[in-house]
Every structure is written in C-alpha cells, then in structure tokens.
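Chemist: Pasting a predicted model and its sequence here:
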Amino acid sequence: MRRDVTAWVAIFWLAIPLALWAQEPIDVVTIHEGGDPARVIDLVILGDGYTIDEQDRFTSDARQLLDSFFSLDILGNYRDFMNIHLVYLASNESGADHPNDGIYVDTALDATYGTTIPRLLTVNRTKAQTAAAYAPDMDEMLVIVNDSTYGGSGSTQLAVTYNGSAMTAVGVHEYGHSFAFLADEYGGNDCYGGSEPGEVNVTIATERETIPWAVWIDPDTPLTQPDGEPGTPNGTPGVGIFVGGRYYDRCIYRPQESCEMRALYQGFCAVCKEQFVKRIYTFTDPIEGWTPETESVSVERTSGTVSFAVETREPVTKLSHQWYLDGEAIEGATDTTLLLDVSRLEPGTYTVSVKVWDPTELVRNDPSGLLSSEHAWSLEVTSVICGFSPRGLRFAPLFFLLFLLPLACLRHRRERHPWEPTS
C-alpha cells in the first residue's frame, strides 16, 4: 500500500509541471508552405503576452516580421525552403515581467526582461517547445512578446523579440543568433583574451592565410592599422579584419565595418550572409528525388531514348544542372531531365550522372559541399541479335540455337531488308 501511495504522489508531482508546460494553443495556422517538413526548415512563430482579445495583433505582428525576413536576399531567395507556422497562445495578461520595476504579469511563456541585462528579453524554453510541438513540425522557434519595451534574445533554435518599433530589426538580428549561430559584433569590454571563437563571424587570426573568411578578402585590402597594429582601417570597403566584436573592443576581429550583428538596420555582412545560406542547405539537399528510382537500368539498344530526371528544390535565382555520361559532360544537358538516345551507344555498361548546385555569389567557402549534390545510375545497353536479346538466349536449348535461331535470323533479315525481284 505504501508503495502505491508513493507512486501516486510521484505521478501527482510530475503532472503539475507537465500541466503548466502543456498549455494547448487556441489555434495553429501555416501561413507559408514551402514543402515537405522533412526537407525544409519549419519555423514556428509563437506569441506571448497576447490575451485572447489580442490575437489579431499577434497575426499582424507575425506577418510584418515575416515580410521583413523575406525582404532579405538571404531569406527571400530561399523562401520555398521554409514552412512558417503560427501558434496562437492566449495569455491571461498582456506584456511581460519587468522584475527590476516590480512588474509581473501572467503570460503563457513567462516572458521576462532583465535576465542578465535590462534589455535581455527571454521566455521559458520548455513551455515554448511544448507549445511549438503543436505545429506540424518544428526546427526553429521565434517568439514575439507583446511589450513595447525594447528587448530580445537569441539562443539555439529560439529567438525572442519585443513588438515595438524595432521589432523586425531585432527579430532578424536574434534569428542570426538562433538559426545561423552568429556572434554579436559589438564591443563593450577592453581586450579579448580567449581562444579562437566558435562563431564564423569573429576571429583572433590576423595573418591572411589563417583568417577564416580569407576567400572574401581582396589581395589589396590592408590588414594593419596606420600605427602598425592588426586590423583593417575603418572606412575600408569590403571584407577585412575590423577591430572589435563579441562584446570586446580590441584583440578580436569581425569581417566588415558594418553588419546587422553589430548594429540594427545595417544589413548582414558577406560572411554572415554566407553562413545563412550554408545553414539553409543543412536542412535540405539540392537533389530531393530521382527517376528511375533504381540504381541500375538495363535497356536494349533499339529502345530509342531513355529518360532520367531529378527532383530539385529551386531558390528564386535557380539551381544549375549538368548531366554526364561516363564522366564526360553531355553538351546542352543542363535541365532537370535527360533524354538519352541509347541507339547511338555501343552495347556495354555506362554511368549516367547528374550534378546539381547552387551558383549563388553569396557563398565562396563551402568545403563540405552543402550547396551541391550528385546522383548516378548504372546503365546497361544490350544488343539485339536477329530480333532476340542476348539475355533471352542465355539458357536457350541447343536445338533452338542450331535450328530455330537461324530461321529467325533469316526472317528478321528479310523483314529489315526485303528482297524484291528485278524486272
């Protein structure tokens, strides 16, 4: 009996947090559909601090933020690589907690300012994940908080923004953290003394050959200040190593003088844009399917043309395609479908392959080949002997080979080259 009571007590205490975390949304709506959730990025936008009567405001805020996202070349060009879902949550009160001012409100995701600094706006991650799970799928979450006080935050898979006048810019910046794993590029402290950072947009390297984004730096771009200290002088166009980043004013460097990760409304630098595109391609592949579905294809030489095709997900700027036969590019074969005339091929085994890649100028450094994909088939072309395929003759009885086959050959020859008497 004691064991049963203990079990029920355990279930009771486990059920309390689950009940708190599992607020059921009042609605879930997909407002942009790019494709199969298994092959695209599913971004779930949630609202916190919106009461039941303020859900229209959440819809308006979410659509405004989405329009801002798709106005960027890095996201607008790949809009069909995303599904966007809205999860509607009704809070009992509007706004967010402001502990420093003694303000506490009852909201669905516990939005709170001042977690470490006054403008840092966070939500309860577990509650957000539980609510986002009601969407068809979830790869990234973005929470809009119904509060006019400037603030936001970004961590893995979770971006948060307020809904005031700079909502769209803050949302884009925080998405740079949560989706692209970008570092803040503004300063604050004196000299960075740590090891090489993990984010792609900051470095301590000052030698041209060791700088992570060296492929973006023109040979004539200076990497030292007039006083001889490392760093590209301010005012220099393009990519270099500009002093300051990741909350430090010295001893660490960023790719360009201005960037959205340093100050709002500046647009992302070339290195940050590249990271966005590469992250998009970690969720999808340039080739999503192919026909024939089998890896080996066998056809008779008299079959005429054989069709090969790939299914791709195309950005606005389109992908490039090239078909090959035994490693040699087929002239003019640059579409998603190849019609191969096998009557021109000698009997034998060939390799038919296709390469698909994104030729975007936004990416220069892709050592893992995220932006390209290949698929190949083994093609067997067989000959026809007197109207019979050799595959059909392999196990023919001896009398057939010695007697019937010559007759069939004669008939086959007469059909192809009929004899007509001359007058």
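Modeler: Perfect, I can see it now.
Chemist: When you work out contacts or count neighbours from here on, use the C-alpha atoms and nothing else.
Modeler: Fine.
Chemist: ok, Phe276 to Thr149 distance?
Modeler: 28 Å (Cα to Cα, to the nearest Å).
Chemist: Give me the buried positions along the lengthiest helix in the chain.
Modeler: Using DSSP state H, we find that the single longest helix of the chain is helix 2-21. Residues Trp21 are the ones in helix 2-21 that count as buried (16 or more other Cα atoms under 10 Å).
Chemist: Check stretch 182-197 too.
Modeler: Leu182, Ala183, Asp184, Glu185, Tyr186, Gly187, Tyr192.
Chemist: here comes the other one, which I'd like you to weigh against the first:
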Amino acid sequence: MVPSLLLAAGLASAAPGGGAPFAADFTGATLRVDLYHSGTSSEEHFAIRRLRVEGPWPGSRTRLIDTSNLGKYMVEVADLATNRVLYSRGFASIYGEWETTAEADREWGTFEEAVRVPEPRRPFQLRLRKRGPDGTFREIWRTSVDPRSRFVDRPAIQEADVTELMIGGDPARKVDLLVLGDGYTAAQRPKFLADARRALAALFAVEPFRSRKEDFNVRALFTPSPQPGITRPRAGIFRDTPLGTRYNAFDSERYVLTFDDHRWRDIAASAPYDVVAIMVNERKYGGGGIFNLYCTFAADSAFADYLFVHEFGHHIAGLADEYYTSDVAYEELPPIEVEPWEPNISALLPDGMPKWRALLSEGVPVPTPWDKETFEKESRARQERRRRLRAEGAPEEELERLFAEERSLFTAMLASERYAGKVGAFEGAGYRARGLYRPSTDCIMFTRDEVGFCPVCAAAIDRVIDGYTE
C-alpha cells in the first residue's frame, strides 16, 4: 500500500478530452505506474506497487486521446478537479491472455503490469477500462493519485549501454523502437548488435514499414547475461537472465514471454521507447507479441525474420493471429457474437460485411470462397508431423526443414487461389475454423510465407504509426 497517495473516489462519468496544450496539463516527463493484476477467469483486481517518474515523455504531445478502439483494456488519466480526460491508451496484457486459459478457471493468478502515461501537473484519476461482452469498454478500476506526493519515486536515469541504430528526429514525433536482448553474455555484445541490425533490415524490407522507415527512431540497449540462452523448462534448462524471458508461457512450448514486467521496464527506462522488441539468444523457434506491451523472438531461428515481423505486428498494431490450425493455449476463443476488436479479423457483424469494407476488392464476393478443405488437410498433416518430432526430441534442424517445406507448399497453394491478391473475407482466422474471417488468402499474420502484410494489416499499421507521428 502507498500511504496517503490513493484517495477514495466515486464512479463519476468521464468527460471528453479538451484541446488544452500539452504543457498546460503535463510536466513533460513519463510517469510509470507499476501494478499487480490478480484474479481468476471470473474476477480481477488491481493494486499499485510503485509510481516512478522516468525520462521525457516519448509519445505524441498532440494525439493524447486514443480513438483507435484497439486493445482489451484501456488506461485513462482524468483531471481530478474537472473530470476532464487528459490521456487514454488501449492495450492488451499477459493477464488478459491468462484469464482465457484453463488454469484461470481453477486458481488465482497475479501478474506484474505497468502503465506509462505523461506525468500530469495536478492530482488525477487513473482509470482502467476493459472491453465487455458487447465489445465496448467499461470501467473496472480507478484510483486517485497526487503526482506531487513524496511517495512517487524520482530516481535519476541510469546510464546504460545504448546504441542508436537509426535516429530520425524528435521522439515525440517518431515511433521509438527499443531493442532489448536477453541471454547474451558480455562477450556476445557484438552478436547482439548484429542480430538487432539484421532484424531491423527484415522489418524495414516489408511494407508499410519500408515506406515509413523515416518515422522511426531505433535504439538497442544491451544488458549482459551470466550465461548464454534463456529458460527452456521442457528441456530442463533454467537461466537467471536480466529480462526473465522464457519459453513455454502458458505451457505453450514456443510461446516466449517475460513475466517480470517491472524488472524489464527498470532496464528499459534508460532509453525513450514507445514499442519494445526483445531478442532472445536462442535458435529454438519461438516468440510472442502483445499489443502495446512488447514482442519477443528467437534471434537465431532460421525463421527469425518472420518471427520478428509477425510478432511486431501484434505488438504495434494489435493484429490478430489469422491462423487457426495450430495448437494454442487459450480455452476461451474469440467471441463470435460481436465483432472482434482486432483490425484484421471479422465476424461479419452486424450486417454481413467485414470492418474493412472500404478496402474490399471490386467484384469479390463476401464471404470469399477459397479451397479451405485442402488447406486444412495439408496443414493438419504437418501439425501432426510437428507434434511427433517435438515428442521425439528431434533437433531444431528437422523442424526448420518441416517449416521450409510448409512455406513452399502453402505459398504456391494460396497464390493459386482464384482471389489471391484480392481483399475479401476468407473464412478461417483467429484460431477459429468457422465464424471468423481474414482479409486475404495469405498474409504474414496467417502463414510463414514470405508475402508480407495484406492491405488491411498494412493499413492498420499505418494508422498506428500516424498516431505516434502526427
């Protein structure tokens, strides 16, 4: 508990944000609120662990109210005296994924979280909203904070090993990408930087990032690990790394996350950032990406370029996985009673048309026919081969060969579809074979094929980049 910092408050309605200049409401610094998020599949609670002032606010100083309607949660900052909303931001979280697993039905869980906001000049309400069953945001928690309180930590910015890889201008008008590494020893610093540069080359070779390259600043922050590699529980390998990344999140073998949210943010605080990519010094295929949290990827995987670009799509733009034949950890699949919030999947609600109707190709029917049955047959056969290889402890090289074979097959198969290259509504997306639709036959959010982002995904990324740069 933080004494005299939290003030009781009723559930008053929020007023829309005004147009006051940034400097009138904010100091120019970043305020980080470290939270504990606890609950089960049916209830959740929050508690503040710490409030900490970091460096200059790296985000936009003009687009402070989030109108994108993205994310499972939203944070709001409202002036305590006037109830005027000063800042809002949609996001997703590890807890938001965990609550859909079977474990959350059986027991309680507690997860570290943090929200970063521009530091207000005056006392404010911090509000958290969550998307309800009808798809709209509802307030689930609030507290009042006096930013001038002596209980707000104001540490000096720690010096760190930061390399500027690409600087395009003022952080307030750029997307600030921070690349972190986990599982790299001190002697592997050159490898860390080489891996970071290779990953960036892959990202900026793909549209829309190629066209928007000048809208980014990129920095790499190196923190050495005592041993190479990260924790791999199924292999009996455990590492104490600076960022705490590990495979097997939610018992999904290839899912790489860190649950030490406050620890990695303490490290990252030495550099400005809007988005974060964590490279893990491993060859084993794996990664993860959570909207407005971070993305991870195995830097030495034969599919590292794909992993980074795909996971970064989740992280920066809230793009959904479009695949639906792979094993996942989630028990509660996306609802089909309402339109999903992710910009690249649709339930064709409420009127039988996808949310990307403005981008539909002329003459393409909705739903759009494709050879779904053949694709599913081939995909599931390869899923079974993958499970067998994993169970047998096959070396990573064999799995990489399987992925390469799959890529070759599916690239040709999907490119031969009647509506290949068109924007339509193709059934099969978001882990569901029925009831959810994706915009194109192929996309980096659907397969490992080297096809880049479809027009709908690219447009969604463009909109997010605009929010940082305008």
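Modeler: Ah, there it is. Since this is a predicted model, take the numbers as computed values, not measurements.
Chemist: care to give me the TM-score?
Modeler: The TM-score (TM-score structural alignment, normalised by the length of structure 1) is 0.58; 263 aligned residues with a Cα RMSD of 2.9 Å.
Chemist: Name the residues that touch the longest helix of structure 1?
Modeler: Thr126, Lys127, Thr130 (Cα atoms under 8 Å, 6 or more residues apart in numbering).
Chemist: For Asp36 of structure 1, state which of those residues is nearest.
Modeler: Nearest to Asp36 of structure 1 among these, counting by Cα to Cα, is Thr130 at 21.8 Å.
Chemist: tell me the secondary structure for the corresponding residue of structure 2 for that closest one?
Modeler: Residue correspondence to structure 2 (TM-score structural alignment): Thr130 of structure 1 is matched to Asp266. At Asp266 of structure 2 the chain is in helix, as set by DSSP: H, G, I helix; E, B strand; the rest coil.
Chemist: what residues are up against Asp266 of structure 2?
Modeler: Residues counted as contacts of Asp266 of structure 2 (Cα under 8 Å, 6+ apart): none.
Chemist: Roughly how far does it sit from Val53 of structure 2?
Modeler: For Asp266 of structure 2 relative to Val53 of structure 2 (Cα to Cα), the value is 11 Å.
Chemist: tell me, the strand or helix carrying Val310 of structure 1 lands on which residues of structure 2?
Modeler: Assigned by DSSP states H and E, Val310 of structure 1 falls within strand 305-312. Against structure 2, there is no aligned range for strand 305-312 of structure 1 (TM-score structural alignment).
Chemist: which other residues reach stretch 105-113 of structure 1?
Modeler: 23, 48-50, 89-99, 119-125, 127-128, 145, 151.
Chemist: So what's the residue count around the nearest residue to Tyr437 of structure 2 once chain neighbours are set aside?
Modeler: Spatial nearest neighbour of Tyr437 of structure 2, excluding adjacent residues (Cα to Cα, 6 or more residues apart in numbering): Glu427 at 4.3 Å. Glu427 of structure 2: 25 surrounding residues under other Cα atoms under 10 Å.
Chemist: From Phe312 of structure 2, how far out is Glu427 of structure 2?
Modeler: 24 Å.
Chemist: Please apply the same query to Gly39 of structure 2.
Modeler: From Gly39 of structure 2 over to Phe312 of structure 2 (counting by Cα to Cα), the distance is 28 Å.
Chemist: Those two - which one has more neighbours?
Modeler: Phe312 (26 against 17).
Chemist: quick one: what helix or strand has that one in it?
Modeler: Residue-wise, Phe312 of structure 2 maps onto helix 304-317 under DSSP H and E.
Chemist: Trace that helix over to structure 1 and give me the residue numbers.
Modeler: Counting by TM-score structural alignment, helix 304-317 of structure 2 corresponds to residues 167-180.
Chemist: tell me the secondary structure for Val206 of structure 2?
Modeler: Strictly by three-state DSSP, Val206 of structure 2 counts as coil.
Chemist: One more: Arg414 of structure 1?
Modeler: Classified using three-state DSSP, Arg414 of structure 1 is helix.
Chemist: Aligned to it, what sits in structure 2?
Modeler: Match for Arg414 of structure 1 (TM-score structural alignment): no aligned residue.
Chemist: ok, now Ile41 of structure 1?
Modeler: Aligned partner of Ile41 of structure 1 by TM-score structural alignment: Val175.
Chemist: buried residues in the helix or strand hosting Thr110 of structure 2?
Modeler: Using DSSP H and E, Thr110 of structure 2 sits within strand 109-120. By neighbour count with 16+ other Cα under 10 Å, strand 109-120 of structure 2 contains the buried residues Gly109, Phe111, Glu112, Glu113, Ala114, Val115, Arg116, Val117, Pro118, Glu119, Pro120.
Chemist: Quick one: the residues you listed as TSV, columns for distance to Pro343 of structure 2 too.
Modeler: Output for those, formatted as TSV (distance: Cα to Cα, whole Å):
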residue	distance to Pro343 of structure 2
Gly109	29
Phe111	27
Glu112	27
Glu113	24
Ala114	24
Val115	23
Arg116	24
Val117	24
Pro118	27
Glu119	30
Pro120	31
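Chemist: ok, now which ones touch Val219 of structure 2?
Modeler: I think there's a mix-up here, since residue 219 of structure 2 is Arg and not Val. Counting by Cα under 8 Å, 6+ apart, the residues that Arg219 of structure 2 touches are Val162, Thr163, Glu164, Leu165, Met166, Ile167, Asp176, Leu177, Leu178, Val179, Ala271.
Chemist: and the nearest residue to the third one once chain neighbours are set aside, helix, strand or coil?
Modeler: Once flanking residues are discounted, Glu164 of structure 2 sits nearest to Arg219: 4.5 Å by Cα to Cα, 6+ apart. What three-state DSSP gives for Arg219 of structure 2 is strand.
Chemist: Arg219 of structure 2 matches what in structure 1?
Modeler: Aligned partner of Arg219 of structure 2 by TM-score structural alignment: His85.
Chemist: next one: Val117 of structure 2
Modeler: In structure 1, no residue is matched to Val117 of structure 2 (TM-score structural alignment).
Chemist: Tell me if I'm right that Val117 of structure 2 and Leu31 touch.
Modeler: Yes. Counting by Cα atoms under 8 Å, Leu31 is a contact partner of Val117 of structure 2 at 5.4 Å.
Chemist: Stretch 95-106 of structure 1 aligns to what range in structure 2?
Modeler: Going by TM-score structural alignment, stretch 95-106 of structure 1 sits over residues 229-240 in structure 2.
Chemist: Helices along the stretch 151-300 of structure 2, start to end?
Modeler: Counting by DSSP state H, counting those that start in this stretch, the segments of the stretch 151-300 of structure 2 that form helices are 189-203, 261-268.
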